[in-house]
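In: Attaching a predicted model along with its sequence, questions to come.
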Amino acid sequence: MRILGLSAFYHDSAAALVEDGRIVAAAQEERFTRKKHDPRFPAAAAAYCLEAAGCDLGQVDHVAFYEKPFLKFDRLLETYFALAPKGFDSFRRAMPLWIKDKLFQKSMLAKSLRLLPGGDGWNGSLLFTEHHQSHAASAFFPSPFSSAAVLTMDGVGEWCTTSLGHGSGNRLDILKEIQFPHSLGLLYSAFTYYCGFKVNSGEYKLMGLAPYGEPRFARTILDNLIDLREDGSFHLDQQYFNYAAGLTMTSPAFDRLFGGPPRRSEQSLTQREMDLAASIQQVTEEMVLRLARHARSLTGERVLCLAGGVALNCVANGKLHRAGIFDDIWVQPAAGDAGGALGAALAAWHQYADQPRVVVDGEDSMQGAYLGPAFEQEAIEARLAAAGARFERLAPEVLTGNTADALAEGKAVGWMQGRMEFGPRALGNRSILGDPRSPTMQKLLNLKVKYRESFRPFAPSILREDVADWFEFDGDSPYMLMVGDVVQQRRHRMTADEDALFGIDKLNVARSEIPAVTHIDYSARIQTVHRDTNFRYWALLSSFKQRTGCPVLVNTSFNVRGEPIVATPEDAFACFMGTEIERLVVGDCLLLKEAQSPELACDYKARFELD
């Protein structure tokens, strides 16, 4: 049985295909269209999934959509009527779109599906799961656990914003929900907006900014904005927010409480924004801890699965891991709405079709999240040649050694191998790599390669067998969704003057043997690299370790600010030629920047809309 899962029409549209319970393929639409967070029907992603499965839509048994449009419309109408006449302008703008398109999503979906390969032979079976049921299914069903507590947290689905569930075998039951307008995800996004970042993409920036500040507003948040109970349930005072019926996230009362209007995008950051970021991060961590303790108590389970956009807050995940509430935690690598496509397909297989679930050797079924397109060597060479690239083909072991040498010399390397990752993180197949020992690498990558804010940290990839020697974390974190601190013996002692630095001035202080991946609070977003999951990346790390004694590399996504992660050899070459990346490796091909035609250089910095 084949099931095609879809998520669309809000942000991060995606498709996933499950065949007899096995995940065959999954990808976000943005990677194909080159439009960041593309919300449109995932035609290209769905076509890729069908191709990867060797079938067309006529050979698919069911299509599953990740939420129920009528329930979402019900929430929209009830909210507007409850708050009327407030929010009339928002209502006036939203209704034509809902009446014209979204209210009739079933027919829209069917029409779009008919245009896919084999669409004229499709049987018409279209299923709908609830939004948080899709998140929960994406968290539990691919997890390495036979039974587990399941926690989902995001902005909002239809009505639900937070759910607590229990999975066992092929059963997944939602036990408790928190409903709109009370939302941890929207609370965090309100501060994202107030600090001048874009909602649904800038939350990572807020998390990265938090260590530069002090949580001096945390008490203000808890005393005014939120009534947080011991079991993690909460109530938001809506006088401070405007997202329920307005066109902004926060209200004038919010401005008065925090001393002024929201920061304008691209305006210089001040200590206020840093302290606000630190404060909402601390409150978020406390909310997650309380919800987790209640999940443990309610289900009796010793392991936890997480999904929903809030589950991408790896700092909170790391704190939850260290708290020891659960023996083990597994986070869906595509925890946001893209992962809902996979969750919908798996929910249809296990819950609608009532098919059994088998966990093999305590391993997850995500295949390292390497579920996107790959390119054969001959196709890589043909595509690069057509783009005008000059390259050399090397034997894999020679290429690995050559790349490790370049990294050890301080060069930035674009690295494209195998299947593209599913989810927001590059995990060694669509990555820009660097030497973590370099005190200037973070600034180089941020300002001259990624073209993004200088304060944003980078993640370390580390050989799984060496992780405990470098970080206060001895476990698996293959999806870069756990944060741990650099071990004491690898840290550098700060001088009195360095300790006295405040805010963004802390950025240029090398804090450890691997300063390029050590945040100012000594933390790092860890990716453990496993030999059996990604041998080629593991071999590169091993080669770098042989040369330097360091089993760590800087790993950031292969793109610039506002650009989706590269998907094809052409995408990789364009990014290479538009940035200060010095080496590019695609499959077995090595490209040197100095060997390329200067005429192919491009102004890449302004090509994409800022995120």
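Out: Happy to help now that I have it. Residues are numbered from 1 along each chain as shown.
In: When you work out contacts or count neighbours from here on, use the C-alpha atoms and nothing else.
Out: Fine.
In: Let me see the ranges of the strands in the stretch 151-300 of the chain.
Out: Ranges of strands in the stretch 151-300 of the chain, per DSSP state E, counting those that start in this stretch, are 160-168, 171-179, 226-228, 234-236.
In: Adding mean neighbour count and distance to Ser143, write the ones you listed out as CSV.
Out: Formatted as CSV, the strands of the stretch 151-300 of the chain follow (neighbours: other Cα atoms under 10 Å; distance: least, Cα to Cα, whole Å):
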stretch, mean neighbour count, distance to Ser143
strand 160-168, 23, 10
strand 171-179, 17, 13
strand 226-228, 16, 30
strand 234-236, 18, 28
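In: Pasting the second one now:
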Amino acid sequence: MIILGISALYHDSACAVMADGQVVSAAQEERFSRRRFDPAMPVRAVRACLRDAGLSIADVDHVAYYERPERKLARQLWMGLPELPETSPSALFRLDADRPFRQIEELLGFTGPVTAVGHHEAHAASAFYQSGFATSALFTADAVGEWTTTSYGRGGPEGVELREEVAFPHSLGLFYSAVTSYLGFAVNSDEYKVMGLAPYGSPRYADRLARLVRDEDGDGGGRFRLDLDYFDFSGRGPMYTERLAELLEEPAREPESEISRFHTDVASSLQEVLENVLLRKLRHLHRETGESRLGYAGGVALNCVANRRIREEGPFEEIFVQPAAGDSGGAIGAAAMVHHELTGEFAPRRLTDAKLGPPGATRGAPGWLRRAGVPYTDFTGDERALLERTADLLADGAVIGWYQGRMEFGPRALGARSILADPRDPGMRDRINALVKKREAFRPFAPAVVEERCAEFFELDGPSPFMLDTATVRQGAELPAITHVDGSARVQTVSSAQDRRFHGLLTAFAQRTGFPILLNTSFNMRGEPIVAQPADALVCFVRSDLDVLVLGDHMVLREDIPGHWAARLEELLPYRKPPISRDVYSFL
């Protein structure tokens, strides 16, 4: 049975192709449209994933959609009234519960059965059916899906059951986003920047922010409420009110302005409050279900610092966080849930590799490089030579764009669409931040390490293949380029079975340096999606300050790129504004 899962028409749309309960291809639309957070029906992603699976739309038996549009419309109308008649025509166009089903037929060409599942059911299913657990507790937390913002449940052979929920406007995701906006960062986009900023401060405002998220049940239950005097989720202005500035005794930070100690302390306080609430709610879930394992998804699950505390201090013995935990992963969850409901089949499978996207066709690279007059080295048939040469360049200080095989699904680059560098170089973080990523200097970079030697360098028990947890860097491991100010790192472990070529590169680098570790960040420039096609990789390489591009089996050096290319590309590829507001969550 072929099921196509769809997440669309909110933000970060995506698709997943599932064959007999197994995900065979999944990708986000933004990678192909080159429009960050693209919310459109994922026409390009569907086409690419079906082609990757050797299928056409005619082969699809069923489409699974990741939310119930009629429930979402009810919340949208509740939010918009009484101003709704004044809403712009474009907003009114989106207030259409039939739109997803109409576009599935008109844009994707699918005329068969379509089943819509609840948004948080899709989140929970995305974690449970990829966890490999026979049974587990299930927890989801995000900004909002239809009406739900947080849910508690259980998964087992009988399916996914959500037993308790917290409803909009009371939301941990919106709480974090509102303070993100107050700190001058873009909501629904830059929350991870606030997480990265938090270790620079101290949580001296935690008591004040904690007043804004109160447990509703005195016995430590699952429900909580926000103090809505401090928030405005109408979508007609900032997500916070003046009461928040009064509480914190400072005005909101202007975007791109200087970051002060006050801002780092607010970030630290916000992070601590979020972690404390999550721990309380997970203890409640553990008491209610009695399960020793947890499946966790939703946008809040991408907060890897909180994930570490959940693992270390939480009540569950084993935790699985879905690598595409945000809305894009809902495509996998919806497909898995519908497959189980239609077939009754349940076979626990553990997802160990997030490289689920279509591979780039690098075989054509030599032809267009030759036509452009760009020299390159072809290592086809000699992988060892490719890895040895790349390791030499990395050890000599080169920053390398690494493009290999299937594309990652989710927000993290995991060795397929990555920028790689030497983690021992104390100047490397500033160099990549300033010249390649064009981003804030305080943001940390992550390490990729061979799984079998991870414990030598990081205080981490077990594999971490999805870069969704942080760990303390062990004393004596001099890795300044990937060590955050608090001595932690967001670790990705790499096994040979999972990614033989990337593991081989890490091993070759270790033979030269003693460290089977590389700085690993996503292959893109600020404000743009991660590269998808070989042409995207070449464009990013030319526009950035990368030294080397490794495109499959082919290597291109910076010195061989014509000098006028970068200026010409800037003219042809103007910056595309993301389809979300920087300070208002995209509710409509």
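Out: Perfect, thanks for sending it. None of the values given here were measured: they were computed from a predicted structure.
In: export the strands of the stretch 151-300 of the first structure to TSV and tack on distance to Leu584 of the first structure?
Out: Shown next, in TSV, are the strands of the stretch 151-300 of the first structure (distance: least, Cα to Cα, whole Å):
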stretch	distance to Leu584 of the first structure
strand 160-168	42
strand 171-179	44
strand 226-228	49
strand 234-236	49
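In: Looking at these, which is nearest to Asp364 of the first structure?
Out: For the strands of the stretch 151-300 of the first structure, proximity to Asp364 of the first structure was assessed by Cα to Cα; strand 160-168 is nearest, at 14.6 Å.
In: okay, and that closest one goes to which residues in the second structure?
Out: Residues 148-156 of the second structure are where strand 160-168 of the first structure aligns, with TM-score structural alignment as the criterion.
In: Run through who's touching the matching stretch.
Out: The contact list for stretch 148-156 of the second structure, computed with Cα atoms under 8 Å, 6 or more residues apart in numbering, reads 120, 128, 134-143, 160-173, 222, 285, 289.
In: So which of the residues you listed belong to helices?
Out: Using DSSP state H, the members of these that fall within helices are 120, 128, 172-173, 285, 289.
In: and Gly232 of the first structure, how many neighbours does it have?
Out: Using other Cα atoms under 10 Å, Gly232 of the first structure has 18 neighbouring residues.
In: wait, doesn't it sit right on Met287?
Out: Yes. The criterion here is Cα atoms under 8 Å, and Gly232 of the first structure meets it with Met287 at 5.7 Å.
In: what's around the counterpart of Leu4 of the second structure in the first structure, how many residues?
Out: For Leu4 of the second structure, the aligned position in the first structure is occupied by Leu4, per TM-score structural alignment. One way to gauge burial is a neighbour count; for Leu4 of the first structure, by other Cα under 10 Å, it gives 28.
In: what's the farthest-apart pair in the ones in helices among the contacts of stretch 148-156 of the second structure?
Out: Looking at those by Cα to Cα, the two members farthest from one another are Gly173 and Thr289, with 23.8 Å of separation.
In: okay, the two: which has more neighbours?
Out: Neighbour tally, Gly173 of the second structure and Thr289, criterion other Cα under 10 Å: the higher count belongs to Gly173, 21 against 16.
In: Skipping adjacent residues, who's closest to that one in space?
Out: With Cα to Cα, 6 or more residues apart in numbering as the criterion, Gly173 of the second structure has its nearest non-adjacent residue at 4.1 Å, and that residue is Ala143.
In: Now do the contacts for the one you found.
Out: With Cα under 8 Å, 6+ apart as the criterion, the residues that contact Ala143 of the second structure are 149, 171-174, 299.
In: Take the residues you listed and lay them out in a markdown table including distance to Leu414 of the second structure.
Out: Supplementary listing: the contacts of Ala143 of the second structure in a markdown table, determined by distance: Cα to Cα, whole Å:
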| residue | distance to Leu414 of the second structure |
| --- | --- |
| Thr149 | 29 |
| Ser171 | 30 |
| Leu172 | 28 |
| Gly173 | 25 |
| Leu174 | 28 |
| Gly299 | 19 |
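In: Name the nearest of these relative to Thr513 of the second structure.
Out: The shortest gap between Thr513 of the second structure and any of these belongs to Gly299, at 37.3 Å (Cα to Cα).
In: From Lys72 of the second structure, how far out is the closest one?
Out: Per Cα to Cα, to the nearest Å, Gly299 of the second structure is found 18 Å from Lys72 of the second structure.
In: Stretch 199-207 of the second structure maps to which residues in the first structure?
Out: When stretch 199-207 of the second structure is aligned against the first structure using TM-score structural alignment, it corresponds to residues 211-219.
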